[in-house]
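**Student:** Return atomic coordinates for the entry below.
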Amino acid sequence: MFENKLISEAQLRGLSLHELRLLRNEVYARHGRIFKTMWIQQYFSFQPWYDQKEDFKDEDLSGPDKTNVETIVAYENQLHNSIGTKPITSA
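**Tutor:** Modelled structure (predicted):
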């Protein structure tokens, strides 16, 4: 989706934690990472472009890929932190 392009926090707004996790792991999947989490592995196994590689290493990621993962992780952390601090209002 964002191959060789840097993503911004603004582009991540509105995505759920589930969607963010898939987006983050898509960066790794595009390089052939095999996932230990079963549902993530199954999800990417159904993608026509996914080609798992036994010899995948994090070092295989490009500079933009690493930056995108960092951006997504930072935004995921913001969302996780905000979940516990948002006041509950009555409807």
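**Student:** CA only for contacts and neighbour counts going forward, please
**Tutor:** OK.
**Student:** As a check, name the ranges of all strands in the chain.
**Tutor:** Using DSSP state E, no strands are found in the chain.
**Student:** so what's the residue nearest in space to the middle of it up against?
**Tutor:** Geometric centre of the chain, nearest residue: Arg24, 1.1 Å, by CA atoms, centre = their mean. Arg24 sits next to Asn68, Val69, Ile72, Val73 when contact means CA atoms under 8 Å, 6 or more residues apart in numbering.
**Student:** will you turn those residues into TSV that also has distance to Leu12 and neighbour count?
**Tutor:** Shown next, in TSV, are the contacts of Arg24 (distance: CA to CA, whole Å; neighbours: other CA atoms under 10 Å):
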residue	distance to Leu12	neighbour count
Asn68	11	23
Val69	12	21
Ile72	8	20
Val73	11	15
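**Student:** To check against the first, give me the structure of this:
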Amino acid sequence: MLPKDGAYMDYYSARIDTIIEQQTDTTEVAEVYTEESYRTASDIITKINSSTTKLTEKGLKNLKKLELEILRNTIYARHGYTFKKKSYRQFFDSVEWYIPISENVDKELTSLEKNNIKSLFKFYLIIIL
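**Tutor:** Take a look at the predicted model:
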């Protein structure tokens, strides 16, 4: 399981928005500044064990993109997959049970995990398309 006290934020995928504030009584710009926002995941990811529980459409359809990514990659992390993507590596390096040992863990995956990976990826694609 993932730690319940973790901050599930993707620090490597910041979105930078330019904010333009208008003065209320004129057409002049009062201030222009940028604001960073980060993707976050709720604590639902600490309650779902995607390696041992069959995931259903009902349980997945309301999850955010980052939550689907974390749940899918938690399966790989449990088998010691060495993540190349910096944001995944940063996230799992902070989990005490994660020990990266292999670049290919496909032979280690159970049929339940393979099915859950497919389901998670299916809902991930629905969100991004």
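**Student:** After superposition, what is the TM-score?
**Tutor:** TM-score of the superposed chains, computed with TM-score structural alignment, normalised by the length of structure 1, equals 0.80; 81 aligned residues with a CA RMSD of 1.4 Å.
**Student:** what's the average distance of the lengthiest helix in structure 2 to structure 1?
**Tutor:** Ranked by residue count, the top helix of structure 2 under DSSP state H comes out as helix 111-128. When structure 1 is superposed, helix 111-128 of structure 2 averages 0.7 Å from its matched positions, counting by mean CA distance after the TM-score superposition for structure 1.
**Student:** Now that helix: buried residues?
**Tutor:** For helix 111-128 of structure 2, a neighbour-count test (16 or more other CA atoms under 10 Å) marks Glu113, Lys114, Asn115, Asn116, Ile117, Ser119, Leu120, Phe121, Phe123, Tyr124 as buried.
**Student:** Tell me which two of the contacts of Arg24 of structure 1 sit farthest apart.
**Tutor:** Put simply, by CA to CA the two of those set farthest apart are Asn68 and Val73, 8.5 Å from each other.
**Student:** Which residue in structure 2 aligns with Pro64 of structure 1?
**Tutor:** Taking TM-score structural alignment, Pro64 of structure 1 has Leu112 as its aligned residue in structure 2.
**Student:** Next: Gln41 of structure 1.
**Tutor:** Match for Gln41 of structure 1 (TM-score structural alignment): Arg89.
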